[in-house]
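**Student:** The sequence and its predicted three-dimensional model are supplied below.
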Amino acid sequence: MDSLLAPYHKIGSYSEKDVKFLLKDLSALDLEGTTESREKRIQSGEHYSESLPVEYQPPQEYLKLFLATLDEYKEMVALYVGVVAEQIVNLKGKDAVLVSLARAGTPIGILIKRYVEWKYALTLPHYSVSIIRGRGLDVNAIKYIGHHHPRGNVQFIDGWTGKGAISIELTRSCQELQHNEGIVLDDTLAVLADPGHCTSLYGTREDFIIPSACLNSTVSGLVSRTVFNKKYIGPNDFHGAKYYKELEAEDLSNDYLQEITAQFPLVKDEVSARLKEDKVLEKATFSGLETVKRMMEEFAIEDINFVKPGVGETTRVLLRRVPWKILIKDLNSPFVKHILMLCAERNVPVEEYPNMEYTCCGLIKNVR
């Protein structure tokens, strides 16, 4: 292999047949801080990617709720996986290279890969790479993919959109790669749920519960959030992450994949029907940003990064940030059961807020 390329080493509990994480293993390092101390450092100027939150270990009741949620929505997840996968095959063909954004995008990327294999007997390469807000894509990972798939047609994948920060970051990063490295990439982001109207390649624009959003590493191959801290990441390294081997007994990552994959034959006809609907081709308008701006004004929030709209992002606020309050469109929505349980556990106030396209929104507390 080209000596200038960062070396690949397996990390995580997923099979390499499902995905290759292009990440440097930082498992030996102590990078976690308490949620409160980390929040203070981030709000005082430390970049969120320089450290890690402590992994949330759910109580038994929450785990039961996750499993019930998976059972209830596995067919819906499979349906939208199929809708996205079919669009990718149509757009990129057999030269498609799936590149999911670690870590929320990784299980979705694996499911898309498995769907394409099930439906078309086509084995697409799949990598998971780091993208960090304000830092961009991992350039070394992109170079590695380009070296191994010179004719590949890259398709970026994530789980969902919130207000579109990662979509915007991806576009900016792709523009920089073209300008600085001469690497031309399609910056369209494929997601299961696009409630913020941030992409044209999505399964649905309904802000529904994607079960893998409910947990952290134990449904993401036991891999942490990605880290970009120059103390540990050299110029020729991939961005880093930790592999939580100590959580192997609690790992549900591969069980989750099996549950969804088993639904593919059941949703085949509905996938075809959905693809005939014009709404699948709607363009990105980033209309969710207007909602976010209205919330900032209404709640006197100065930093847009304190507003995290959508079920996935709200869950993340409760799992690894310091929440101020949670806004919920409809308290009886089946998509917010786990949100309400986490709010009760962490004593976070909940406010009904019907005037938004999102199912819920997490507001981060200003701890400065």
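**Tutor:** Good, I have the coordinates.

**Student:** Only C-alpha atoms from now on, for both contacts and neighbour counts.
**Tutor:** Fine.

**Student:** hey, where'd the helices end up in the stretch 1-150 of the chain?
**Tutor:** 35-43, 60-92, 105-120, 139-148 (DSSP state H, counting those that start in this stretch).

**Student:** Quick one: list the elements packing against the longest one.
**Tutor:** Contact here means 3 or more CA pairs under 8 Å, 6 or more residues apart in numbering; DSSP states H and E; on that basis helix 60-92 packs against helix 105-120, strand 153-157, strand 189-193, strand 201-204, helix 253-261, helix 264-275, helix 337-346.

**Student:** one more time with 6 Å, if that's ok
**Tutor:** If contacts are counted by 3 or more CA pairs under 6 Å, 6 or more residues apart in numbering; DSSP states H and E, helix 60-92 sits against strand 201-204, helix 264-275.

**Student:** putting a second one here so we can go through both:
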Amino acid sequence: MEAWRSRRIDEPQPMGSYPPSDVTFLLKDISKIKLEVALDARERAIQSGTHYSEMLPQEHLPSSDYLNLYQETLELSAEKVALSVGVVAELIRTKKGPNTVLVSLARAGTPVGILIKRYLRDTHGLELPHYSISIIRGKGIDENALLYMLQKHPGARLQFIDGWTGKGAIRKVLTQACDQMARKHGIVLEDDLAVLADPGHCTDMFGTREDFLIPSACLNSTVSGLMSRTVLRDDLIGPNDFHGSKYYKEWLEHDQSTHFIEAIVPYFSGVTEAAQKIAQEMLLHPPAITWHGLRDIQAIQMAYSMADINLIKPGVGETTRVLLRRVPWRILVNRMDNPHIRHILLLAEARGVPVEVYPGLTYSCCGLIQSVKGDAE
């Protein structure tokens, strides 16, 4: 069971546009390989059984209108994001202690992990190592990345970090992965997932359960260190490799990654007291994990006669992703004047996607993906 300690795993290659002091990407550089597939063709492939991690969506630079909306959103929500970061960071510090490794789930978790790392350093003088690793629905977590961190930091506790929850699919993958590590290697990992927003009620480590817009959800690689989504394909990733990712360094002049971090950090000192108070209250009265959001999604699945629940993507972050890199069928919103969905309405209009009000929705919005098999016609 202890053979993992001597398993040889190569040192990671420097990747991404963040300073190395902010994050180490435990990912294999596959930048030279053409993996991008047009949206319609990718959607057909996914719904016909090809796993989404075997190809990449074509990414486009945002329009000037959209970028202006992103900047405006960032200015309006920076303090709110900082408070959520502070709450989560205080929970991690209190529950896990100083011998903790921050483990962001690529890629939405990466900017959040960097903010948590910066908060703990700036507020408490705590310098925690921070890595970004791959987790893939239907395939699991990058085992080589886990073993690398455990070899590098013996006896440390790992804290997994993501941006937000939707249906809670990644939380379930994480739990399964931790169970597998225990069975296979005798390694006991904690499957608690720290997120800024938990509208799905899937975890008890969160900054808020409000489904608000985390501005980094608005953009793709240009707010994630210019990294692509992660890739896992047998012909590209060997048994001793980390999962793969591309580094779009040709977009350096359009990169918003560090700008996003630097827009939030100045608010930390002003939110520390409130963050500590909220975290303390959550530790005294742990929030219930009810998976409430999933029940909403099941109701939508029935109301719209959708055969595949995976075609329903709840929450502001997931709906944004649907509009940026899937083939959307329609968008459901809790109300049209919700300030968190202005970019959603802009994207939906640009792509000609109908928007409907769905009263009583737990989330701010949901994206329904077009079925290529006809079950959502």
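**Tutor:** Yep, that arrived. None of the values given here were measured: they were computed from a predicted structure.

**Student:** so what number do they get for TM-score?
**Tutor:** With the length set by TM-score structural alignment, normalised by the length of structure 1, the two chains reach a TM-score of 0.98; 368 aligned residues with a CA RMSD of 1.3 Å.

**Student:** Mean neighbour count, the helices and strands packed on helix 60-92 of structure 1: which tops it?
**Tutor:** strand 201-204 (a mean of 26; mean count of other CA atoms under 10 Å).

**Student:** ok, now which ones touch whatever residue of structure 1 lines up with P12 of structure 2?
**Tutor:** In structure 1, the residue paired with P12 of structure 2 according to TM-score structural alignment is Y8. Listed by CA atoms under 6 Å, 6 or more residues apart in numbering, the contact set of Y8 of structure 1 is empty.

**Student:** ok, now how distant is Y8 of structure 1 from E270 of structure 1?
**Tutor:** According to CA to CA, to the nearest Å, Y8 of structure 1 and E270 of structure 1 sit 39 Å apart.

**Student:** before we move on, what about N355 of structure 1?
**Tutor:** In terms of CA to CA, N355 of structure 1 sits 31 Å off from E270 of structure 1.

**Student:** residue contacts, the residue nearest the centre of structure 2?
**Tutor:** Centroid-nearest residue in structure 2, with CA atoms, centre = their mean: A108, separated by 3.0 Å. A108 of structure 2 makes contact with G163, according to CA under 6 Å, 6+ apart.

**Student:** cool, K293 of structure 1 as well?
**Tutor:** Applying CA under 6 Å, 6+ apart, no residues contact K293 of structure 1.

**Student:** That one -> structure 2?
**Tutor:** Superposed on structure 2 with TM-score structural alignment, K293 of structure 1 falls opposite Q298.

**Student:** would its match count as being in a strand?
**Tutor:** No: assessed with DSSP: H, G, I helix; E, B strand; the rest coil, Q298 of structure 2 is helix; it does not lie in a strand.

**Student:** What lines up with P150 of structure 1 in structure 2?
**Tutor:** So, by TM-score structural alignment, P150 of structure 1 is matched to P154.

**Student:** Counting neighbours, what do you get for that match?
**Tutor:** 10 (other CA atoms under 10 Å).

**Student:** and what of L70 of structure 1?
**Tutor:** Neighbours around L70 of structure 1, by other CA under 10 Å: 21.

**Student:** what's near enough to touch it?
**Tutor:** Contacts of L70 of structure 1 (CA under 6 Å, 6+ apart): P211.

**Student:** quick one: what's aligned to it in structure 2?
**Tutor:** Aligned by TM-score structural alignment, L70 of structure 1 pairs with L74 of structure 2.

**Student:** How much space separates its match from D211 of structure 2?
**Tutor:** Distance, L74 of structure 2 to D211 of structure 2, using CA to CA: 16 Å.

**Student:** what does Y66 of structure 2 give?
**Tutor:** 20 Å.

**Student:** ok, the two, which is more surrounded?
**Tutor:** The neighbour comparison of Y66 of structure 2 against D211 (other CA under 10 Å) goes to D211, with 23 against 16.

**Student:** If we go by neighbour counts, what in whatever helix or strand M296 of structure 1 lives in is buried?
**Tutor:** Per DSSP states H and E, M296 of structure 1 falls inside helix 288-298. Judged by neighbour count using 16 or more other CA atoms under 10 Å, the buried positions of helix 288-298 of structure 1 are G288, L289, T291, V292, M295, M296.
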